[in-house]
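Visitor: show me the folded form of this:
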Amino acid sequence: MVKLLNNPYGQCFFPEIRQYGSAYVDKTIFIEKLERYGGKYPFIVRPRRFGKSLFTQTLAAYYDASCVKDFDKNFKGTYIYDHRTTAAGSFFVLFLDFSGMILGDPVTQFVERLRAAVRIFLGKYPVKKAEFVLTKAYDAPAVLFSDFISAVYTELGKKLYVIIDEYDQLINGFFSCDQARFKGSVRAVGFIKDFYSSLKEATKTAVSRVFITGVASISMDSMTSGFNIAKNLSFEPEFASMFGFTEDELANLIPQLVDLNEYGHSLSEVMSRMNELYSGYRFWNESGDTVFNSSMCLYYLDKISLCGQEPANVMGPALFSDLPKIDGIFSHGQKELVLQIVNDAVMGRSIAFGEISEAINLNSFNKFNRKDLLSTLMYMGFLTYAEDGRSLKVPNQFVSRLFFEYNLKYLC
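Guide: Got it, this is the predicted structure:
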């Protein structure tokens, strides 16, 4: 019997994946590329389920001084192990995870997420004079963050690396269903804009590096000067395959997770089927290669390994969570434009497109124009560059089914 590795579907804690027998697709070359091309404050967005959280955890394990002792365990056999940079293990990492936030009292949630991150940080790096932020009452995240930065700067100096995962989780919820709350959060006096302004200010003192991921740039763009020092790498060629699986990566991964002889299908057959379902994404308009939705690939392979057959529901749980998101995007577009895009998507037609909107500031208007609506659908992974690099298309059957279901549920 073939000895298989554990399937890391649903896991994003890098040290656990590396140290406990799970398969791992090595993306550590992008640590080196970020240092070379990304500047001090890189920002990159990708659709959900493309491995962003795992990569942020990888960065934390690589740069955090508290992880130096585990470097071999975490990175042996990876690209970066043999190309270690001088910055490895040289920062005090503050990891801010905003995934899973729900609509409710947004300020309280934000404050408590920030406080939880500070608690973990002080557990690694005790700074007595900063402990008061763990118990002091705050009604503004920016004030808590500024207090923390002031307290740690005198002891730790300019050595903080702030890593932010899913920066737009909460405000994208507002964007989808409550435009007034969205604008209130990111406008000139909004609490989220204030937080990112305080982060920008902290780069003058304790914060040396920042890395931010999310799903779309709309929230960041709408904050304008909140954190306008970020370098958006989302559609730069060097980072086109940073998230998701390339064809070669998936071909190497499948035999680690599935006994193909027992399954009764060849590698090329499995690859061909997964290509129809989950590939087709281009994040650079001149790219000849596409990437796969990594989480959906792991879901599919997990079902094959467990059940010996393709899952009956190849969409997984994504259908029910993605339909409201498409509706939220289309609610910001003119009805005639929405109908045209949905009809083209359902029929599999290419959609004429120019350059992507690199700045979509919803504080300056109430409805998307055509370019901004298509750009947002592309950021969210519902459309992608076609082969000609000048038009857009639905990337695969997975997304095609989403448009079909959206048409049935919301438009018919």
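Visitor: could you use CA atoms for every contact and neighbour count after this?
Guide: Fine.
Visitor: name the element Lys371 belongs to?
Guide: Using DSSP states H and E, Lys371 falls within helix 370-379.
Visitor: scratch that, Ile163 is what I was asking about
Guide: Using DSSP H and E, Ile163 falls in strand 160-165.
Visitor: can you list contacts of the following helix or strand past that strand?
Guide: Remark: after strand 160-165, the chain's next helix or strand is helix 169-177, criterion DSSP H and E. Here helix 169-177 makes contact (Cα atoms under 8 Å, 6 or more residues apart in numbering) with 98-103, 106, 180-182, 185, 214-215, 219, 324-325, 327-329, 331.
Visitor: try it again with 7 Å
Guide: Contacting residues not belonging to helix 169-177 are listed as Phe98, Ser99, Met101, Ile102, Leu103, Arg181, Phe182, Lys325, Gly328, Ile329 [Cα atoms under 7 Å, 6 or more residues apart in numbering].
Visitor: surely Leu306 is in a strand?
Guide: No: Leu306 is assigned helix when assessed by DSSP: H, G, I helix; E, B strand; the rest coil, not a strand.
Visitor: returning to what we had before: next one: the helix holding Lys371 to chain centre, how far?
Guide: Here helix 370-379 is found 17 Å from its chain centre; the criterion is Cα atoms, centre = their mean, to the nearest Å.
Visitor: please name every helix or strand in contact with whatever helix or strand comes next after that helix.
Guide: Note on helix 370-379: by DSSP H and E, the next helix or strand toward the C-terminus is strand 384-385. Helices and strands touching strand 384-385, by 3 or more Cα pairs under 7 Å, 6 or more residues apart in numbering; DSSP states H and E, are strand 391-393.
Visitor: top of the contacts of helix 169-177 by number of neighbours, please.
Guide: Highest neighbour count within the contacts of helix 169-177: Phe182, with 23 neighbours (other Cα atoms under 10 Å).
Visitor: ok, it - contacts?
Guide: Counting by Cα under 7 Å, 6+ apart, Phe182 makes contact with Ile171, Phe174, Phe175.
Visitor: state the distance from the second one to Met101.
Guide: Going back to what we said before, that points to Phe174. According to Cα to Cα, to the nearest Å, Phe174 stands 11 Å off from Met101.
Visitor: ok, the first one next?
Guide: Separation of Ile171 from Met101 (Cα to Cα): 9 Å.
Visitor: equivalent analysis for Ala251, please.
Guide: Distance from Ala251 to Met101, by Cα to Cα: 35 Å.
Visitor: determine the longest helix present in the chain.
Guide: Secondary structure assigned by DSSP state H gives helix 106-124 as the longest helix of the chain.
Visitor: let's see this one next, to set against the first:
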Amino acid sequence: MDTSRRLPYGISNFARLIEDNYYYVDKTSYIESLEREANPYQFFIRPRKFGKSLFLSMLSWYYDINSANRFEELFGRFYIGSHPTPERNSYLVMAFNFSGVDTHDEETFRKSFANVVQQSAIGFLSKYRIIFANADELIRNINETQPGIAVLRIAYDAANDVGRKIFVIIDEYDHFANDLIAMGVDAIYKKQVRANGIVRDFYETLKIGTSDAVGRIFITGISPVMIDDLTSGFNIASNLTVEERYNEMLGFTQAEVEGIIKETGLNRKLAKVDIQNYYDGYKFHKDAPRRVYNPTMLLYYFNQLRMTGKEPENIIDDNLKTDYGRLQRLTMNRENRETLLQIIRDDGIYSEIKTKFSIDNLADTGHFVSLLFYMGLLTIDKADRGLLWLKIPNYSIRTIYWEYLMQMIADTNREVQLNLSEWQLGVRDLAYDGNGVPLLDYVSKNIFSKLSNRDLMRFDEKYIKVMLLSVLFQSKIYLPFSEREVEGGYIDIFLERSSHLPDIPYEWIIELKYVKESDTDRLPEIRKASAAQLERYAASPQLAGKPGLRKAVWLFIGKTKYEIIE
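Guide: This next block holds a predicted model:
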């Protein structure tokens, strides 16, 4: 009989996860840690799809007074089951989720935000009908009068009347702010968040509630973009986001991943890709001892293996791709575009991490880089002489940069022509015929030769490489790797056949070189040195004897000429 547990991909309700025999990576010890914090009003952010909603659901079931009779069923086998805290099942939980706020225009936004708050308050009163004797009367009054943010005071009074404290949980606190930023409607944001608008009113009323009814608050989102703008209206929460002790509160460590594989009965032999390379790598404090996987990225992959018995055709979950519109908005100014290009070229950047900033700061390089960190597009690699080196976390995120780079080049340079079917044919010829000429002809004529003078100022091997990686990745024929480490050095581009195309006869070691047209006298020595590099890479223990392995130097001369040396 199969005793393995189900993979919890897409499950954000903690009780359902337990009831339906899904495997839960035990994060309940953090309940104890959070409850021991001096400040009961807490703020914690992580990138998209990092397990925030499930964590909030777990908090809700743990603290909800209505769930007291289910404590053993839900938590008995986890850490907190044998280490219960003093406040377990002692609160009335009032939850808000702002992901559904309509940002179409200012009036629609205001009404939609007010409706989310009112419906949450109605749900709160309805949930505790057994405690609030006049719950139906209060709900009827709310529906008739539409009090807006004042509905919070109604909920506070109800809780105070029965001598109970409220635990306020807010998910997606910044979702509408991110939408407004992406759409470029700063005016609505500034009027409703920074000025005396409805968002500010909500948080001021929430703060007022801490004087009597509100005992705990826990807020999550993906960025700190509203923190400064709410400071005077809501300056009571501790930001735990980059505290070392909470580095692993969300996300999976390597040991936890091993537990998932074991407890769900996953067949390791089905997994062909290096999951650490694809989904791991996040660190939120420079001294944190371990890195963590993005849970949704990893569970998507594992779920595909379980359902189909083979790797998914797309090893990267399309649902995780960052909204290109948001990046386009953030890179409307030249400084941010240049910074993004630097990150793509160098695979990271030196920067400090800002903990608070408002919409006015997004054009500043330090704040822009920090926002990329909070969005999960950068993570901490190491501290170096007082500075942090922030790197691209993993292969999955790297491909987002590659795709965005090509779109950005096309958007900012109308001369660049991108035709996916044409470059796919070029990559196909490279894969099946060992012929790289059609591909390099395409990128030389349609991309490189069309670059602007500003683009040409940074035209070098790194710039060429990331553009080629983007083309190669989007073809879906190869899995391209940058700087693959082998004995003897780092391969500029290694092209690994996709597991879905096992009939591809050729994999490639590519060494890239670039020479300005004014430096062509250096070509003989470059050709010789490059050939020696290729031989050394191919002879490495990691690649020696690999079937169908070919090697070539792609030597670019200026922006219109190239050579292929095999």
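Visitor: give me the TM-score for this pair.
Guide: The TM-score (TM-score structural alignment, normalised by the length of structure 1) is 0.91; 398 aligned residues with a Cα RMSD of 2.1 Å.
Visitor: residues in structure 2 aligned with the longest helix of structure 1?
Guide: Per the alignment by TM-score structural alignment, helix 106-124 of structure 1 matches residues 109-127 in structure 2.
Visitor: how many neighbouring residues does the closest residue to Thr28 of structure 2 other than its chain neighbours have?
Guide: Nearest residue to Thr28 of structure 2, sequence neighbours excluded (Cα to Cα, 6 or more residues apart in numbering): Ile80, at 5.5 Å. Residues contacting Ile80 of structure 2 under the criterion other Cα under 10 Å number 20.
Visitor: tell me where the stretch 201-350 of structure 2 has helices.
Guide: Under the criterion DSSP state H, counting those that start in this stretch, the stretch 201-350 of structure 2 contains helices at 227-230, 254-263, 275-279, 295-308, 324-330, 334-346.
Visitor: do you know which of those helices lies nearest Ala114 of structure 2?
Guide: With Cα to Cα as the criterion, Ala114 of structure 2 lies closest to helix 227-230 of these, at 17.4 Å.
Visitor: show me what the closest one is packed against.
Guide: Using 3+ Cα pairs under 7 Å, 6+ apart, helix 227-230 of structure 2 is in contact with no helix or strand.
Visitor: which residues in structure 1 does that helix match up with?
Guide: With TM-score structural alignment applied, helix 227-230 of structure 2 matches the range 220-223 in structure 1.
Visitor: now do the same for Thr384 of structure 1: its match in structure 2.
Guide: Aligned partner of Thr384 of structure 1 by TM-score structural alignment: Thr379.
Visitor: return the distance of that match relative to Tyr350 of structure 2.
Guide: When Thr379 of structure 2 is compared with Tyr350 of structure 2 (using Cα to Cα), they lie 11 Å apart.
Visitor: so for these two, which residue has more residues nearby?
Guide: The neighbour count for Thr379 of structure 2 versus Tyr350, taken as other Cα under 10 Å, is higher for Thr379 (26 against 18).
Visitor: got the contact list for the more buried one?
Guide: Tyr282, Lys283, Phe284, Phe373, Leu390, Lys391, Ile392, Pro393.
Visitor: so how far is stretch 124-134 of structure 1 from its chain's centroid?
Guide: So, by Cα atoms, centre = their mean, the centroid of stretch 124-134 of structure 1 is 30 Å from its chain's centroid.
Visitor: ah, wrong one, I meant stretch 174-181 of structure 1
Guide: Offset of stretch 174-181 of structure 1 from its chain centre (Cα atoms, centre = their mean): 20 Å.
Visitor: tell me the buried residues in that stretch?
Guide: Phe174, Phe175, Ser176, Cys177, Gln179, Arg181 (16 or more other Cα atoms under 10 Å).
Visitor: give the aligned equivalent of the last one in structure 2.
Guide: The reference is to Arg181 of structure 1. Per TM-score structural alignment, Arg181 of structure 1 is aligned with Ile188.
Visitor: quick one on the thing from earlier: distance from the helix holding Lys371 of structure 1 to structure 2 after superposition?
Guide: Mean deviation of helix 370-379 of structure 1 relative to structure 2 after superposition (mean Cα distance after the TM-score superposition for structure 1): 0.9 Å.
Visitor: distance-wise, check the match of Thr384 of structure 1 relative to Val242 of structure 2.
Guide: In terms of Cα to Cα, Thr379 of structure 2 sits 11 Å off from Val242 of structure 2.
Visitor: between the two, which contacts overlap?
Guide: Phe284.
Visitor: can you confirm Ile44 of structure 1 is in a strand?
Guide: Yes: with three-state DSSP as the criterion, Ile44 of structure 1 is part of a strand.
Visitor: residues in contact with it?
Guide: If you count contacts by Cα under 7 Å, 6+ apart, then Ile44 of structure 1 has Ile212, Thr213, Gly214, Asn232, Leu233, Ser234 around it.
Visitor: now, which of those residues sits nearest Glu276 of structure 1?
Guide: Ranked by distance to Glu276 of structure 1 (Cα to Cα), the contacts of Ile44 of structure 1 are led by Ser234 at 24.3 Å.
Visitor: check contacts around the alignment partner in structure 2 of that closest one.
Guide: Ser234 of structure 1 maps onto Thr241 of structure 2 when the alignment is built from TM-score structural alignment. Counting by Cα under 7 Å, 6+ apart, Thr241 of structure 2 touches Phe44, Ile45.
Visitor: helices along the stretch 51-200 of structure 2, start to end?
Guide: Using DSSP H, counting those that start in this stretch, helices in the stretch 51-200 of structure 2 cover 52-63, 71-75, 79-82, 106-127, 135-145, 151-161, 175-183, 186-189, 198-209.
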